[in-house]
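Enquirer: 3D, please:
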Amino acid sequence: MAGHRIFSMAFAKVYPAYVAKAEKKGRTQAEVDEIIRWQTGYSQAQLDAQIAAGVDFETFFAEAPAMNPARELITGVVCGVRVEAVEDPLMREIRYLDKLVDELAKGKTMGKILRG
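Expert: This is a model prediction of the structure:
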């Protein structure tokens, strides 16, 4: 999937959709931010700065301070594709995030979502 169009899409354009999906199911923006920080190692200030800067997905993940090794425990299907089977590393990171937000919207506890 090299060169997939989502790679060059601004993270800030998709972030509101993540938040809206969570809020529609009674969850919060703070929980979405916690998931993103857990996966990427960004602080809240760094996350806010990345969103404000309008960086694309490729830059967002490339500049992540400390990708959480436990993210590799994320399994399941997003958009009909098994996240653990996605070959492209960047697409896999995006799918991991999609799966975490899905789990939040489905009512899983934060402990389970964050593989605690």
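Enquirer: rest of the way, CA atoms for contacts and neighbours
Expert: Noted.
Enquirer: What are the buried residues along stretch 78-92?
Expert: The neighbour-count check on stretch 78-92 (16 or more other Cα atoms under 10 Å) flags 82-84, 90-92 as buried.
Enquirer: which residues touch that stretch?
Expert: 1-2, 7, 58, 61, 72, 74-77, 95-96, 98-99 (Cα atoms under 8 Å, 6 or more residues apart in numbering).
Enquirer: show me where the chain has helices.
Expert: For the chain, applying DSSP state H gives helices covering 11-24, 29-40, 44-53, 57-62, 89-105, 110-113.
Enquirer: So which other helices or strands are in contact with the second one?
Expert: Using 3 or more Cα pairs under 8 Å, 6 or more residues apart in numbering; DSSP states H and E as the contact criterion, the secondary-structure elements in contact with helix 29-40 are helix 11-24, helix 44-53, helix 89-105.
Enquirer: let's see this one next to it:
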Amino acid sequence: MPHATRHRIFGMAFAKVYPLYVQKAERKNRTKDEVDQVIRWLTGYSQAQLERQIGKGADFETFFAEAPAMHPNTSLIKGVVCGVRVEEVEDPLMRKIRYLDKLVDELAKGKAMEKVLRR
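Expert: Just a heads-up that it's a prediction; the model follows:
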């Protein structure tokens, strides 16, 4: 189904943005492993599947389309990221991207992993 307004990020390689997530976390004394854990929690990817997606240069659209299972608690991810309230993002793909942004933000802000993962 074509998007009415296709956001540029949809076609952007996840592998291009992934290192930025890791850098953001590492600047705040968090680890790549923690970033991976957050991504696996959100998407249902195993570590090997996540690394395959990065290795093949999947764009965001493909990355989320091929995600084994979005976590049932994603609806608990609320708040503002990039000036946008994530729970109000209408486009389903953009909402998933914002969820990921928000989780990495929370990680970088030093939130406990149990809180980031909505346990």
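Enquirer: Let me see the TM-score of these two.
Expert: Superposed pair, TM-score by TM-score structural alignment, normalised by the length of the first structure: 0.98. Supporting alignment: 116 aligned residues with a Cα RMSD of 0.8 Å.
Enquirer: about what we covered before: in JSON lines: the helices and strands packed on helix 29-40 of the first structure, plus distance to Arg37 of the first structure.
Expert: Putting those into JSON lines (distance: least, Cα to Cα, whole Å) gives the following:
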{"stretch": "helix 11-24", "distance to Arg37 of the first structure": "13"}
{"stretch": "helix 44-53", "distance to Arg37 of the first structure": "7"}
{"stretch": "helix 89-105", "distance to Arg37 of the first structure": "11"}
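Enquirer: ranking those by burial, who's on top?
Expert: Highest mean neighbour count among these (mean count of other Cα atoms under 10 Å): helix 89-105, with a mean of 20.
Enquirer: how big's the offset between that one and the second structure?
Expert: When the second structure is overlaid, helix 89-105 of the first structure sits 0.2 Å from its aligned residues on average, using mean Cα distance after the TM-score superposition for the first structure.
Enquirer: tell me, that helix lands on which residues of the second structure?
Expert: Aligning helix 89-105 of the first structure against the second structure (TM-score structural alignment) gives residues 92-108.
Enquirer: ok, and the closest non-adjacent residue to the residue most central in space within the first structure?
Expert: By Cα atoms, centre = their mean, the first structure has its centre lying nearest to Leu97, at 2.5 Å. Leaving aside its sequence neighbours, Leu97 of the first structure sits nearest to Ile36 (Cα to Cα, 6 or more residues apart in numbering; 7.1 Å).
Enquirer: Same question for Ser75 of the second structure.
Expert: Going by Cα to Cα, 6+ apart, Ser75 of the second structure has Glu87 as its nearest residue, at 7.4 Å.
Enquirer: From Asp59 of the second structure, how far out is that neighbour?
Expert: The gap separating Glu87 of the second structure from Asp59 of the second structure is 23 Å, by Cα to Cα, to the nearest Å.
Enquirer: picking up where we left off before, quick one: closest of the helices and strands packed on helix 29-40 of the first structure to Pro65 of the first structure.
Expert: Pro65 of the first structure lies closest, by Cα to Cα, to one member of those: helix 44-53, at 9.3 Å.
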